[in-house]
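Peer 1: Coordinates for the following, if possible.
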Amino acid sequence: MPARAYSWGRYPRVSQAVTTILDRAAALPIFEGSALPHGNGRSYGDSCQNPGGTLLECRGLDRFIAFDPASGRLACEAGVTLGEIIALVLPQGWFLPVTPGTRHVTVGGAIGNDVHGKNHHVAGTFGHHVLSFELLRSNGERRLCRPGEADGWFEASVGGLGLTGLITQAELQLRRVPGSSLEVENIRFGHLEEFFTLSQESTGSHEYTVAWIDCLAHGRNLGRGHFTRANHAVQDADERPAAPRALRAMPLTPPVSLVNRLSLRPFNALYYWRQVAKRRRHASHLLPFFYPLDSISHWNRMYGPAGFLQYQCVLPPQSANDGIPALLQEIARSGQGSFLAVLKQFGARPSPGMLSFPRPGTTLALDFPNTGEPLAALLQRLDQIVDAAGGAQYPAKDARMTATSFQQAYPRWQDFRRFIDPRFSSGFWRRVTE
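Peer 2: All right, here's what the predicted structure looks like:
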């Protein structure tokens, strides 16, 4: 069967076989070389790619097993997407306790990458809300993994990038919500110091916090942007915001990236000034708040045939106040900005996985059109800043992290190695460990 040639960033393009998994009770299929579980393909780099090997396509494991509307406990197969869970449970007063910026992520992928959301300072990562999962190994062994067990399998597999085996099913603890509405406040701020102040004052009062920044602003405007904070809201039926409109779509891949030096600067300036008032409060439906880009199907096509690279890092609290400005200054000088520049403070709750990315500090995420050598040179300079600050890059959004950077940022990688299924591998893992 032909392979999917690329991840969501459409880079790198690799050759690999694909085998579809449809039955969670069946043994793993026979495959050549190494294998890697693959969900809905929303990782950006090569952590979901296995060049020269086999992808175990798991989207077919899409069945719900059980849901208790009294307790919010949900059991489902690993190929169920977060969007499918929301469609089932939101009308019954439940929602995901943690969700990333797209609902088109499978449960297995959310566990394997230990995804985070806008409420990390309150709820931690996705793995904190996983009650159990089944792990199928290439030798036919099936393990039931639960948090807190001394054998280490839960800790290794949460954030384990699919390398410990195939997650076939999982049980999650959902959170009760009063409805589909959020009370949102959007605050325009003029420089980076205001972001840190707003983050600190919002931690105790708002469950969800995040900022968009103009990554091409410089000088006194360095780090200017919009700070958004929100809480779940109780509203009468006639006051509830409408559900999002039908999907728009990027119908084709343009011959060149629509994100370029000509479009970035005017877009960022217009977006910064889109809100005249400094502060604006409004009600929002859950879906456009959490998943703004899901409203545009195939939005990754706008970066053209060369694709794009996402760069997400986190800097620890003691170095973030100096390190984040240094990163933004380097990006502004390069002129290689991003429409999607997101800044957020992580909370202090320790992540449950050996290789989990979230940790206390400030995280910055940007999408860069793939310009080849100019982008490679910029990202190498950003790496130097992150490494010197004692920070880390996010494997799920990486396509070129060095082994030195990875091993410095994830010191438990050697402990993790003993849990790897001997027949599982990925392009990412080979790049950062061999």
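Peer 1: going forward, measure contacts and count neighbours with C-alpha atoms only.
Peer 2: Fine.
Peer 1: can you map out the helices along the stretch 1-150 of the chain?
Peer 2: Using DSSP state H, counting those that start in this stretch, the helices of the stretch 1-150 of the chain run over 82-89, 107-112, 120-123.
Peer 1: how about this one, so we can line them up?
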Amino acid sequence: MAMTRSYLSWGRFHRFGHEAVRPSRDQDMPGLLGGALPHPMLAYGMGRSYGDSCLNDGGALIDMRGLDRFLDFDRDTGVLTCEAGVSLATILGVISRRAEPDALWFLPVSPGTKFVTVGGAIANDVHGKNHHGAGTFGEHVLSFRLARSDGSVMTCGPGENEPLFRATIGGLGLTGVILDVRLQLRLVSSLILEVEDIRVDSLDEFYRLSEDSLAEWEYTAAWIDCLAFGTALGRGIYTRARHAPAGTGPVRSRPAGADSGKTGSAKGRLGVPVSAPDGMLNNTFVKAFNAVYHRKLAGRKVVRRLVDFDPVFYPLDAINDWNRLYGNAGFLQYQSAVPDQDAYQTTRDQLGLIAEAGQGSFLAVLKTFGERRNPGLLSFPVAGTTLALDFPNRGNPTLDLLERLDEVTARAGGRVYPAKDGRVSAARFQASYPQWRDLAAHADPAFSSSFWRRVTGGHADHQDESPT
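Peer 2: Got it, this is the predicted structure:
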């Protein structure tokens, strides 16, 4: 039975009421989709999308976390079959407990949190620190079963219902409900990583280091001090990592709750039990944090370490509900991707705007995407540079800054990430994702989201607006 309750996205900026239901068997799905729920509908995973792409104001949500079973695993090929509500944390937990030296399987791609469902990872076609070598999550999906509102259940994959397969990858949950997935894991030598943290003192140095790291390092990304300016613009810490040789120590120490994937919370981890006072993460705090963080290498240029994968891939997962640090007003994340030809100057312009506005983020990540063919119609990456930042919600000043960042991004032919967005205009979205109409043609008519209605305006209302 559907219940009315409040579901939030991770930014806590949008607050909508929904009718929601949480099925525990995939056999329940045809009845739910066939009329038991009000339209429009949308599947909901763990709510780690930052904006409104996982929300459905005035409609119904299908909470997928009850469909969380492993169905099959082939230890010889690394093919995992599981229900769509299984979390990446759960997969990693099983991998950690059942690791075998001669067949050590690992996630092929992971975003910056493990508390996302497999279905959500497909719907947003998530990327990770290894995009230059592995591409997006969708590249490793072999097939899935998709339930539609007409009662059909379709198997989709390369060569079988392929147009619907491509529309569903990165399709923001609009094509129906993914029931279960066949996912190709990757063989690795160790769950220990060789890591180098390197101090970079300018944007030029970041790009030089990025180019030098592509051949030999699997995972690369940089934390950036986005309030630095002048010759220090782009300074930060560049981290590159790769799986260590088999048998490498030290003894692995799993963080408490590392295997938990049911709620995204776990006992034993640090937590933020209540929302912080609004304004706590102000400019003074961010400046102080950035200065301290940039000096954490204690005057050294490079720090080398051997460490478990968890703190390298998921540093913020160690803190339960860290989004509450931004207060009751929530926050907005801005993540853009800009093509290579204008990436350097555009990134300089973006960082300059942020420093000038004094609305810096202490969570600012800069990395380069590789030359990969996107598997989905609305997959986000482009060969170039992506910058991701969190901004405490200060009302119009924050929205104005994000609009100026949109202008810089659009001039370079870039775009923003739908999974992180909560306010981009329909005109800008449609200009930067010209295949959105192809997705609309494959969307299930009973499915929609707050994001989709915002950026399409009824599919055609905004097609003639200028994006500039």
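Peer 1: re earlier: let me know which of the helices of the stretch 1-150 of structure 1 is tucked in deepest.
Peer 2: Most buried of the helices of the stretch 1-150 of structure 1, by mean neighbour count (mean count of other C-alpha atoms under 10 Å): helix 107-112, with a mean of 28.
Peer 1: Next, the mean deviation of it compared to structure 2.
Peer 2: Aligned to structure 2 and superposed, helix 107-112 of structure 1 gives a mean residue distance of 0.2 Å (mean C-alpha distance after the TM-score superposition for structure 1).
Peer 1: Tyr207 of structure 2 maps to what in structure 1?
Peer 2: Tyr207 of structure 2 is assigned Phe196 in structure 1 as its aligned equivalent, the criterion being TM-score structural alignment.
Peer 1: picking up where we left off before, now that we have the helices of the stretch 1-150 of structure 1, can you turn them into JSON lines and tack on distance to Ser284 of structure 1?
Peer 2: Formatted as JSON lines, the entries for the helices of the stretch 1-150 of structure 1 read as follows, by distance: least, C-alpha to C-alpha, whole Å:
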{"stretch": "helix 82-89", "distance to Ser284 of structure 1": "16"}
{"stretch": "helix 107-112", "distance to Ser284 of structure 1": "25"}
{"stretch": "helix 120-123", "distance to Ser284 of structure 1": "20"}
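Peer 1: Ser7 of structure 1 is nearest to which of the ones you listed?
Peer 2: Minimum separation from Ser7 of structure 1 across those (C-alpha to C-alpha) falls at helix 107-112, 13.1 Å.
Peer 1: Make sure I have this right: the match of Tyr207 of structure 2 is in a strand.
Peer 2: No: the assignment for Phe196 of structure 1 by DSSP: H, G, I helix; E, B strand; the rest coil gives helix, which leaves it out of any strand.
Peer 1: what's around it, how many residues?
Peer 2: The local packing of Phe196 of structure 1 (other C-alpha atoms under 10 Å) involves 17 other residues.
Peer 1: quick one on the thing from earlier: of the helices of the stretch 1-150 of structure 1, which is nearest Leu182 of structure 1?
Peer 2: Closest to Leu182 of structure 1 of those, according to C-alpha to C-alpha: helix 82-89, at 15.3 Å.
Peer 1: distance from that closest one to structure 2 after superposition?
Peer 2: In the superposition with structure 2, the average deviation recorded for helix 82-89 of structure 1 is 0.8 Å (mean C-alpha distance after the TM-score superposition for structure 1).
Peer 1: quick revisit: with Arg274 of structure 1 as the reference, measure out to the match of Tyr207 of structure 2.
Peer 2: Counting by C-alpha to C-alpha, to the nearest Å, the gap from Phe196 of structure 1 to Arg274 of structure 1 is 22 Å.
Peer 1: ok, now Pro255 of structure 1?
Peer 2: Using C-alpha to C-alpha, one gets 29 Å for the distance from Pro255 of structure 1 to Arg274 of structure 1.
Peer 1: Tell me the counterpart of Leu174 of structure 2 in structure 1.
Peer 2: Taking TM-score structural alignment for the superposition, Leu174 of structure 2 sits opposite Leu163 in structure 1.
Peer 1: was I right about that match contacting Ser425?
Peer 2: Yes: using C-alpha atoms under 8 Å, Leu163 of structure 1 is in contact with Ser425, at 6.0 Å.
Peer 1: Okay, and the spatially closest residue to Gly148 of structure 1 that is not a sequence neighbour sits in which element?
Peer 2: Nearest non-adjacent residue to Gly148 of structure 1, counting by C-alpha to C-alpha, 6 or more residues apart in numbering: Phe154, 7.9 Å away. Here Phe154 of structure 1, judged by DSSP states H and E, is contained in helix 153-157.
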